[in-house]
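>>> using only what follows, build the 3D model:
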Amino acid sequence: MKLIRKILFPLVPFYYLVTWLRNTCYDWGIKKSESYRFPVLCVGNLSVGGTGKTPMIEYLIKLLKDDFKVATLSRGYKRKTKGFQLADENSTAESVGDEPFQFYNKFGNDVMVAVDSDRKNGIKNLRNLEGKPEIILLDDAFQHRKVKAGFNILLTTYNNPYYSDFVLPTGNLREPKSGAKRAHVIVVTKCPIDLGDVEKNDILTKIKPKPYQHVFFSSIVYSNEVFSNDASKKLETLSNFTLVTGIANANPLVDYLKSKNLKFEHFNFKDHHEFSQQDILHLETQQLIITTEKDFMRLKPYESIKDKLFYLPITVVIDRETTFNELIKQAVKHS
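All right, here's what the predicted structure looks like:
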């Protein structure tokens, strides 16, 4: 794949030009963006996949849900439905997508979970509902310029920051690096938990934030327990299990489990993998299956593996958390 990307390098200037022109048309008002008189917060990235949008959305839900009626609005990637869908007790990962289904399962009636590939239409439908949300969190909508969020949170990973990347097809950027100027907050995600001030300052120098931008650093913290629908196990009690992942980058999870001296076999699928009947038959032969929370949402309907299926939760830890939280609350207050 890396060789193919290098071969396609001559296409980079064309992709760059097309995405730059599109953004310029929105920046200059040639193409119109819809603005709103209530809080619309966007969590997104410049690169394709794997920057930690889902745990960031969950962090914001926890921060805001006790004081406001909160809704999440996602595209619902790889769902089997079309148009606007509002998650309810009959929803599945197939009907709303694995990540929105995870939001609904985790927070239930504390948050409204909706999907619509047309975010403008999704916002309209949410606001037309009885008991309409007071805040809408847009999941992965940084490039959805038809909607102008009141506050943009841009995520970039510690191991593959946008400032060191190229646009597609050779690199992973969906648009030129200059798109970062639309962000109000930039979060460098998946950092080592012990990242020091010297390295943080080096990263800040490379990001070159605008005067109106704030930069934070976040890390993933893994639980010491795995959970099924009705049970839990301590990590240190696990032995000879099968790790199943269908995420963009499983390396941090693999490294964490190895650091615990755990022995396991890893079935590594592509991001948002649709598990086939053959996959399930293979998993039925495994004694214990550990997976991510997102993959758990897709695997839990299969009764044949339900008793052996567990997921490992993660949480996000943000440096200068109080300052970050205050920025979010101020953004909500002034929207």
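
>>> rest of the way, CA atoms for contacts and neighbours
Noted.

>>> what about the helices in the stretch 1-150 of the chain?
For the stretch 1-150 of the chain, the helices defined by DSSP state H, counting those that start in this stretch occupy 2-7, 12-27, 53-64, 93-96, 98-107, 119-127.

>>> okay if I get those helices as a markdown table plus mean neighbour count?
Formatted as a markdown table, those follow (neighbours: other Cα atoms under 10 Å):
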| stretch | mean neighbour count |
| --- | --- |
| helix 2-7 | 11 |
| helix 12-27 | 15 |
| helix 53-64 | 18 |
| helix 93-96 | 23 |
| helix 98-107 | 22 |
| helix 119-127 | 18 |
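
>>> I'd like the ones you listed written out as a markdown table, with distance to K294 added.
Below are the helices of the stretch 1-150 of the chain laid out as a markdown table (distance: least, Cα to Cα, whole Å):
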| stretch | distance to K294 |
| --- | --- |
| helix 2-7 | 27 |
| helix 12-27 | 30 |
| helix 53-64 | 9 |
| helix 93-96 | 9 |
| helix 98-107 | 6 |
| helix 119-127 | 22 |
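
>>> for comparison, sequence B:
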Amino acid sequence: MKRLVGKWLLLPFSGVYGVLMDIRNWLFNSHLLKVFYPSVYTVSVGNLTVGGTGKTPMIELLIIRSLRQVPSQTGQTATLSRGYGRQTTGFRIATDIDTASTIGDEPLQLYRKFTPFIRICVGERRAEAIQSLLVRYPETEQILLDDAFQHRAVQPHLSILLMDYNRPFYDDYPFPAGRLRERRKGARRADIIVVTKCPTDLFATEQQRIVAKIRPYIRSETPIFFAGLQYGQPVSFATRQAVTDVQDVVLVSGLANADPLEQYVRQTFRLIYHHRFADHHAYSRADIDHMLADLPPQTGLLTTEKDWVKLDALLTPTERDSLPLYYLPVAVAFLSGDEQAFTHFLVKSSLKNR
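Predicted coordinates for the structure are as follows:
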């Protein structure tokens, strides 16, 4: 009850914030604020809501799709994000010496998984970053912008908007009463809507209900797709190979919303305890010492892939090789029929805009 009252008291401030964002969008729409139009095909992945909607798994899906199309070419695709949580500034192209503190946890995750086939870049001024990238690597043919829906200074060729099934934007409000970065009508800029983190058995009638709720805020021609998350086998820190004998686990996560992950772990393993940290948590050696000291015998420490890149950097070689440490890969899994339609739309957009 107290939380509900607090929310209603904050609604006037949400109205003010929403108006300010409306003015900002109007300035960009009217070209009173400068907009950069990239010369190479650019895809934006973002959301209206603060927190995780599955942007990194979506970026990974787009990367894998591009590598399958042209498997022999290296560096044709690049990703660009601001590098949330990094301690550096300016444009930077990831190299082997980079860490989560220099480029951010999610860019480092992408670098470890996809180098040398693509380039991973960070830069808070993305228009300038794109131009710098193309000067250094003019062979670049595709740029994937991570978390760029509100970055109006760059106009992408295709804008993919993600909505968490568990936190629909049509039931939410702008800051501070809600979690929206702008008003719901901002969804009209999207070319594709993907409802993420859906149950795999989501009924068609429920999908239709969600579509009806989204439709008033988007263009009539904008397609809506549904997808869940598919977790892989745990991967060993030591070998980076999948293992199948993990049973008892202590879970470690630094996510905006760890509930779906915890639910999956409870269903798949015997969950002893869950160490929950804030999204993009900067782990310390003290964090590791505390978690390892409390780790029961015959129990593995299980974490996410983006938390792995930070925790792994704090371990000694002996700890990495000897301790039962694992991370869970995760990928986008479209509901029945949607993957083919989604892929068809991507191909059509790419052919139209290249």
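
>>> quick one: closest of the helices of the stretch 1-150 of structure 1 to S223 of structure 1.
helix 53-64 (13.5 Å; Cα to Cα).

>>> chain center to that closest one, what's the gap?
10 Å (Cα atoms, centre = their mean, to the nearest Å).

>>> which residues does it contact?
43-44, 70, 99, 103, 111, 137, 139-140, 155, 314-316, 325 (Cα atoms under 8 Å, 6 or more residues apart in numbering).

>>> ok, now stretch 17-37 of structure 1?
120, 145-150, 174-176, 179, 335.

>>> just the terminal-to-terminal distance for that stretch.
For stretch 17-37 of structure 1, the first-to-last residue distance is 33 Å (Cα to Cα, to the nearest Å).

>>> one more: stretch 98-118 of structure 2?
Stretch 98-118 of structure 2: ends 16 Å apart by Cα to Cα.

>>> that stretch aligns to what range in structure 1?
Counting by TM-score structural alignment, stretch 98-118 of structure 2 lines up with residues 91-111 of structure 1.

>>> repeat for stretch 172-184 of structure 2
Using TM-score structural alignment, stretch 172-184 of structure 2 corresponds to residues 165-177 of structure 1.

>>> how far off centre is that stretch?
18 Å.

>>> burial of L180 of structure 2, as a residue count?
21 (other Cα atoms under 10 Å).

>>> surely it touches G51?
No - look at L180 of structure 2 against G51 with Cα atoms under 8 Å: they stay out of range, at 9.7 Å.

>>> what's the overlap in contacts for the two?
With Cα under 8 Å, 6+ apart, L180 of structure 2 and G51 have no common neighbours.

>>> that older thread, restricted to strands, list the contacts of helix 53-64 of structure 1.
43-44, 70, 111, 137, 139, 155, 314-316 (DSSP state E).

>>> report the buried members of those residues.
When those are checked for burial by 16 or more other Cα atoms under 10 Å, the buried set is 43-44, 70, 111, 137, 139, 155, 316.

>>> aligned partner of V40 of structure 1 in structure 2?
So, by TM-score structural alignment, V40 of structure 1 is matched to T42.

>>> that match touches L158, doesn't it?
Yes - T42 of structure 2 lies in contact with L158 (Cα under 8 Å); the separation is 6.6 Å.

>>> which residue of these two possesses the greater neighbour count?
T42 (25 against 20).

>>> how much space between that one and T49 of structure 2?
For T42 of structure 2, the distance to T49 of structure 2 - Cα to Cα - is 22 Å.

>>> may I see the buried residues of stretch 251-265 of structure 1?
253, 257, 262, 264.

>>> residue contacts, the last one?
Okay, so that is F264 of structure 1. 239-243.

>>> compare these and tell me which is most surrounded.
Counting by other Cα under 10 Å, top hit in the contacts of F264 of structure 1: L243 with 21 neighbours.

>>> would you say it is within a strand?
Yes - the assignment for L243 of structure 1 is a strand, going by DSSP: H, G, I helix; E, B strand; the rest coil.

>>> now do the same for it: its match in structure 2.
Per TM-score structural alignment, L243 of structure 1 is aligned with L251.

>>> now do the same contact list for its match.
L251 of structure 2 neighbours (Cα under 8 Å, 6+ apart): 262, 271-275, 301-303.

>>> redo that, cut-off 10 Å
261-262, 265-266, 271-276, 291, 300-304, 326-327 (Cα atoms under 10 Å, 6 or more residues apart in numbering).
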